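> sequence plus the predicted model coming up.
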Amino acid sequence: MPLPLEGPLLDDAAGRLIRPYTVSGGRTRPTAALDLLTLVMATGAAPGDRAGPEHTHALALCRGPLSVAELSAHLRLPVAVTKVVVSDLVEAGAVTVRAPSHYDNPTDRSLLEAVLDGLRRRL
């Protein structure tokens, strides 16, 4: 279920009313090894009691493989917070993570352009 674009969670003047550190429970480091290109996919398992609205939204988005960078953009959260959310979901068994199959050269220009093009198409 996507987060509402207006209402109690957002304010025109203040922006997002739930601050990122609240979403991550004050944690700044993920427990799983993740980078921007790590692919995340839902397993179908329930996320457990620790799951908040962002966890639920992330699960809905990850029905197909989605990179951490794309997930961060869709959730409108900083990447560091998104990594903590994904780590929570990994620990709960609700998602699996893996490096993309073409991860041999993560600084390959064509790969970075493909990620950028994908982000532009989705947003």
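That came in fine, so what should we check first?
> rest of the way, CA atoms for contacts and neighbours
Noted.
> Val97 falls within a helix, correct?
No: secondary structure of Val97, determined by DSSP: H, G, I helix; E, B strand; the rest coil: strand, with no helix assignment.
> who's in contact with Val90?
With contacts defined as CA atoms under 8 Å, 6 or more residues apart in numbering, the neighbours of Val90 are 32, 96-97.
> here's the one I want to compare it with:
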Amino acid sequence: MAGDRTVPPEQPGSQWYDKEAGPLVRPYAMTGGRTRSGPYGVRFDLIALVSLDTGAPDADDDTGLGPEHRALIELCRIETQSVAELAAGADLLVGVVRVLLGDLLARGCVTVSRPVPPAQLPDEHILREVIDGLRAL
């Protein structure tokens, strides 16, 4: 038939190339094979807030940074975001984002605000008593 298209056989190595997305890069290639963030193994919570540190001496120097690092910096330039939001915005795995953020933190490009542990949050019962006391005034 004239309308039939035959799919050409895959060539060796073609599994690493997507016609729409371009070359596919494995996550370990983006992190240089590292699975931990920074030399101290800092672990970023999914809800930790990351913001661009514009006062850092190397904040605008992106030499030595990969395209994924630059993408995270651009996302942080727009607004402060959580680690989970950065992973979604950069379309990267959370583990990869954590390693890349460790690099950016070590360079002083970003600052991280860690969430308050639940044990340090005020008890709901105490807050309700305070509200009731204020209403009684």
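Here it is on my side, so go on. In this text, all values refer to a predicted model and were calculated from it rather than measured experimentally.
> all the strands of structure 1, residue numbers only.
Applying DSSP state E to structure 1 gives strands spanning 10-11, 15-16, 39-42, 66-67, 95-98.
> a markdown table please, covering the ones you listed and showing distance to Arg109 of structure 1 and mean neighbour count.
Compiled in a markdown table, these are given as follows (distance: least, CA to CA, whole Å; neighbours: other CA atoms under 10 Å):
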| stretch | distance to Arg109 of structure 1 | mean neighbour count |
| --- | --- | --- |
| strand 10-11 | 36 | 14 |
| strand 15-16 | 34 | 14 |
| strand 39-42 | 19 | 24 |
| strand 66-67 | 17 | 22 |
| strand 95-98 | 21 | 19 |
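> any chance of those strands in CSV, with distance to Ser110 of structure 1 too?
As requested, these are arranged in CSV below (distance: least, CA to CA, whole Å):
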stretch, distance to Ser110 of structure 1
strand 10-11, 37
strand 15-16, 34
strand 39-42, 18
strand 66-67, 16
strand 95-98, 20
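> thought Thr28 of structure 1 was touching Pro78?
No: Thr28 of structure 1 sits out of contact with Pro78 when judged by CA atoms under 8 Å, with a separation of 10.8 Å.
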